[in-house]
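Novice: Quick one, structure for this:
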Amino acid sequence: MDGTRQKFGLHDSVGHHISRTARIVERRVEGNLRRFGMTRVEWCVLVAVAEEGKKNPSDIADFVGIDRTATSRALRQLEASGLIERKMGRDDRRTTEVGLTAKGTAQFNAALPMCHAATQHFHAKLSIDELDVLRALLAKLAADELP
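Specialist: Here you go, the predicted model:
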């Protein structure tokens, strides 16, 4: 080495701070979701189905921001746990429609207050204006990138 290489500066990297913060948030949420026998990704899939009415696996993947393989894995686990059911599409039998079971609805409703509390824990650290700016900046960084 010639001694002229530029130092990377890990703690100056926006990506490092985003990744570190995401892991902290995920640990809090996933720690609480374990009580309900689900992961954060499975929770996000339930949110897509329960709150957003997403029925198609591709739409669920797009909403959650994960690839089809991760979506299929989460759907298989949720189905094995009895939280969702998959049926052939009504209009196109080549498609799959996802829906919550009664158990899935109950599990979702039971976990909802804990997920609200976990989100509130982090939101309370920032003012409303800071949250708005943070969301806008993160959206700007993610714009035009692959999911």
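
Novice: Every contact and neighbour count from this point should use C-alpha atoms.
Specialist: Noted.

Novice: pretty sure E79 is touching E85, no?
Specialist: Yes: using C-alpha atoms under 8 Å, E79 is in contact with E85, at 5.8 Å.

Novice: how about the strands in the chain?
Specialist: Assigned by DSSP state E, the chain shows strands spanning 84-88, 96-100.

Novice: Please convert these to CSV, extending it with mean neighbour count and distance to M38.
Specialist: Shown next, in CSV, are the strands of the chain (neighbours: other C-alpha atoms under 10 Å; distance: least, C-alpha to C-alpha, whole Å):
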stretch, mean neighbour count, distance to M38
strand 84-88, 16, 12
strand 96-100, 19, 14
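
Novice: this one as well, want them side by side:
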Amino acid sequence: MTASRLPINPGICNNTALRKAARRLTRFYDACMADTGLRATQYTILSLLANRGPTTMAALADLLSMDRATMGHNLRPLERDGLVIIQVGREDRREREVALSTAGANIEAQSKPYWLKAQASFEKEFGKQDALAMRRMMARITQLELDAEQANS
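Specialist: This next block holds a predicted model:
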């Protein structure tokens, strides 16, 4: 029996189960995106910007359920490579607005078929309905009002 076909043991830790699945899926998407020069996380940011237009770093972090420091860490290589432009916010100078550069829009468009292929391949293996159910479940999790202080009391 190969490692990928071992009997399913969901374990008892929700966090571990989610992180294991996320790491495995991220490795798969990264491999599918390898020819583009982008990691899946980078493509996600470029795709969001392509679809939503310029947005603040804080709003982008919120959309991806990241803290601002992590978002900044993820944006630096994209800015360095000329794929995004980060500038002082138009309405609030304390904010940073992130926009796709022309090069960023081009690489996002060129990379989309690789992402679509990864999506289709995953859905073929996992099941289209199961994939939709999983995304709905993950969206619900991101909306939970989890409170560590309350959990510890």
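
Novice: And the TM-score between these chains?
Specialist: Once the chains are laid over each other, their TM-score by TM-score structural alignment, normalised by the length of structure 1 reads 0.78; 137 aligned residues with a C-alpha RMSD of 2.3 Å.

Novice: just to revisit the earlier point, which of the strands of structure 1 sits closest to L126 of structure 1?
Specialist: Relative to L126 of structure 1, the nearest member of the strands of structure 1 by C-alpha to C-alpha is strand 96-100, separated by 34.1 Å.

Novice: Check the mean deviation of the closest one from structure 2.
Specialist: Once fitted to structure 2, strand 96-100 of structure 1 is off its aligned match by 1.2 Å on average (mean C-alpha distance after the TM-score superposition for structure 1).

Novice: Export the strands of structure 1 as a markdown table, with columns for distance to V133 of structure 1.
Specialist: Conversion of the strands of structure 1 to a markdown table gives the following (distance: least, C-alpha to C-alpha, whole Å):
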| stretch | distance to V133 of structure 1 |
| --- | --- |
| strand 84-88 | 36 |
| strand 96-100 | 35 |
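
Novice: which residues are in contact with stretch 15-23 of structure 1?
Specialist: 10-11 (C-alpha atoms under 8 Å, 6 or more residues apart in numbering).

Novice: Repeat the analysis, applying 10 Å as the threshold.
Specialist: The contact list for stretch 15-23 of structure 1 (C-alpha atoms under 10 Å, 6 or more residues apart in numbering) reads 9-11, 14, 24-27, 29, 138, 141.

Novice: ok, T101 of structure 1 touching E85?
Specialist: Yes: between T101 of structure 1 and E85 there is a contact at 6.4 Å, judged by C-alpha atoms under 10 Å.

Novice: Now for the two: what residues contact both?
Specialist: Common contacts of T101 of structure 1 and E85 (C-alpha under 10 Å, 6+ apart): E79.

Novice: ok so, going back, which one of the contacts of stretch 15-23 of structure 1 is nearest to H123 of structure 1?
Specialist: Nearest to H123 of structure 1 out of those is V25 (C-alpha to C-alpha; 10.9 Å).

Novice: Fine, thanks again, bye for now.
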